[in-house]
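K.L.:
Got a predicted structure here, sequence first:
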Amino acid sequence: MAIDPSFPIKITAFEWVPEFAQGQVRDLRVRWALEEVGQRYEVQYLALGEHKQPPHRARHPFGQVPTYQDNEVTLFESGSIVLHIAERFGGLLPDDRAARARAIQWMFAALNTIEPPLMDYSIVTLFEAGKPWSEPRRPAVEARIHERLGELSQRLGDRQWLDGDGFTAGDLLMVTVLRIVEGKGLVERYDNLAAYMARGIARPGFKKALADQLSGFAQTPPPEASAWMEKQQQGE
């Protein structure tokens, strides 16, 4: 999306990632939030390794993406960025004070309660799949996932969204978190959660954000990609 000269917003994203990561990098959450609130933005793409260099670390001390810059603030961490967007622009947080607090509560629940076991699944099945400890850990990881997803399913019940009929920033983050294991038979075990996730990814804002993220990736890996991938697999 082209930058809006009247209110410049810039985010950072990776120029290239392996195919399995495309559509999952966390700048997608920020792009979706900006689409939902109708704000244009510019993307600064980082070449492989550039995210660990001093210019980017000045924006993000841990050398990751995304970051967000507007005419007031520079932020890192996708959750904090989505909260900033939701608070600054209308559409992702209710006006009612109590409902607003509940929506923010669900943002924290998505990132702090649901995401960690789902990321553990990615570690044992993908990032460390070849390690001798990964397969023995998998049953315990899946048990933790189903404990959390079962609790989430029970709470969601037959609601359209987490706090009723209105889509909020809490739903935005929860849907992106559930997508970490989309198609793995985990979320799909719970009919209401599968339907909930499907409602989220059917929103026009999500579709536009995903299409823009995917179209921004370089399709040809850079020359140093093989060495970088090997280091990642070794945990370096």
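P.N.:
The structure has been received and is ready for your questions.

K.L.:
from here on, contacts and neighbour counts on C-alpha atoms
P.N.:
Noted.

K.L.:
Which strands or helices does the longest helix along the chain pack on?
P.N.:
Longest helix in the chain by number of residues (criterion: DSSP state H): helix 134-156. If contacts are counted by 3 or more Cα pairs under 8 Å, 6 or more residues apart in numbering; DSSP states H and E, helix 134-156 sits against helix 115-122, helix 191-201.

K.L.:
can you do 7 Å?
P.N.:
helix 115-122 (3 or more Cα pairs under 7 Å, 6 or more residues apart in numbering; DSSP states H and E).

K.L.:
Report all helices and strands that the helix it packs on contacts.
P.N.:
Judged by 3+ Cα pairs under 7 Å, 6+ apart, helix 115-122 is in contact with helix 134-156.

K.L.:
Recalculate using a threshold of 6 Å.
P.N.:
Counting contacts by 3 or more Cα pairs under 6 Å, 6 or more residues apart in numbering; DSSP states H and E, helix 115-122 packs against no other helix or strand.

K.L.:
take a look at this one as well, against the first:
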Amino acid sequence: MITVSAYRWVPEFAQGLVKDLRVRWALEEAGLPYREHLLEAGEKDAAAYRALQPFGQVPALRTEGLSLFESGAIVLHIAQQCEALMPHDAAGRARTTSWVFAALNSIEPAVDALGDTEGDEAWAVARRPAALAKVQMRLDQLQAWLGDKDYLEGRFTAGDLMMTTVLRNLRQTDIVADRPRLSAYVARCQARPAFGTALADHMRPFEATAA
């Protein structure tokens, strides 16, 4: 049985954004059953967990013969076993891999840098215009590539899964909403039944803790 680590609780602003959601979504798309391992307070720093995830983060994935960390690596591993996430042909597999890396290397750092400028500190206010300009440039480039296509490569792949989870980090802004094709793309990806199931399972521990 596949086991995926996740946090039992995170602050409200992070709920729906923690990266175990990526892995849950990929497993749902692949039709692979799994169980969750919810980390208790302090467990992420324990030696047993650091043996699975050297940096004490989530997610980590375990099966009988393999343990993996880093959400991008885990999603690619799942995708390689599932045509719903990665085409069988060599070119399609390579293009899917490229888009997973693009989400993580070309888009996410800019999104994270903008998030780092939230707040009223002088340094944050000073950096925000440049950080915002960088995100807007990247999303304009992404929207230009998307054009009239439903998905980045014409059909849904792990690249779309990863890109959507990165763009969700802008949900408290109008940056995606101001780009109609990109906004429709994110909505289309989030309308997939596998995403709805994954999000509900991701949120359940937080809702239970709140109750």
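P.N.:
Received it, and whenever you're ready, just let me know what you need. Computed from a predicted model, the values in this text were never measured in an experiment.

K.L.:
ok, back up a step: residue range for the longest helix of structure 1 in structure 2?
P.N.:
Aligned using TM-score structural alignment, helix 134-156 of structure 1 spans residues 124-146 in structure 2.

K.L.:
which residues are in contact with the matching stretch?
P.N.:
With Cα atoms under 6 Å, 6 or more residues apart in numbering as the test, stretch 124-146 of structure 2 has contacts from 110, 114, 117, 152, 182.

K.L.:
what's the burial count for residue 45 of structure 1?
P.N.:
17 (other Cα atoms under 10 Å).

K.L.:
again but with residue 124 of structure 1, I slipped
P.N.:
19.

K.L.:
Could you pull out the buried residues of the longest helix of structure 1?
P.N.:
Taking 16 or more other Cα atoms under 10 Å as the basis for neighbour counts, the residues of helix 134-156 of structure 1 that come out buried are 134, 138, 141-142, 144-146, 148-150, 152-153, 156.

K.L.:
any idea which of those is the one closest to residue 102 of structure 1?
P.N.:
Residue 102 of structure 1 has its nearest neighbour among the buried residues of helix 134-156 of structure 1 in residue 156, at 13.5 Å by Cα to Cα.

K.L.:
Can you tell me how far the residue lying farthest from the centre of structure 2 is from residue 53 of structure 2?
P.N.:
The centre of structure 2 is farthest from one residue, residue 122, which by Cα atoms, centre = their mean lies 30.4 Å away. Distance from residue 122 of structure 2 to residue 53 of structure 2, counting by Cα to Cα, to the nearest Å: 35 Å.

K.L.:
Of the contacts of stretch 124-146 of structure 2 - the most surrounded one?
P.N.:
That'd be residue 182 among these, by other Cα under 10 Å, with 25 neighbours.

K.L.:
which position in structure 1 aligns with that residue?
P.N.:
Aligned partner of residue 182 of structure 2 by TM-score structural alignment: residue 193.

K.L.:
So which of the contacts of stretch 124-146 of structure 2 is the closest to residue 82 of structure 2?
P.N.:
Checking the contacts of stretch 124-146 of structure 2 against residue 82 of structure 2 with Cα to Cα, the nearest one is residue 152 at 17.9 Å.

K.L.:
mind checking how far the residue nearest the centre of structure 2 is from residue 155 of structure 2?
P.N.:
Centroid-nearest residue in structure 2, with Cα atoms, centre = their mean: residue 165, separated by 3.6 Å. According to Cα to Cα, residue 165 of structure 2 stands 17 Å off from residue 155 of structure 2.

K.L.:
what does residue 196 of structure 2 give?
P.N.:
19 Å.

K.L.:
next one: residue 111 of structure 2
P.N.:
In terms of Cα to Cα, residue 111 of structure 2 sits 25 Å off from residue 155 of structure 2.

K.L.:
and if you look at residue 44 of structure 2?
P.N.:
For residue 44 of structure 2, the distance to residue 155 of structure 2 - Cα to Cα - is 37 Å.

K.L.:
Adding distance to residue 218 of structure 1, write the buried residues of helix 134-156 of structure 1 out as CSV.
P.N.:
Shown next, in CSV, are the buried residues of helix 134-156 of structure 1 (distance: Cα to Cα, whole Å):
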residue, distance to residue 218 of structure 1
134, 31
138, 33
141, 33
142, 34
144, 36
145, 33
146, 36
148, 36
149, 35
150, 38
152, 37
153, 38
156, 38
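
K.L.:
Between those, which sits nearest residue 228 of structure 1?
P.N.:
Using Cα to Cα, residue 134 is the member of the buried residues of helix 134-156 of structure 1 that lies nearest residue 228 of structure 1, at 21.4 Å.
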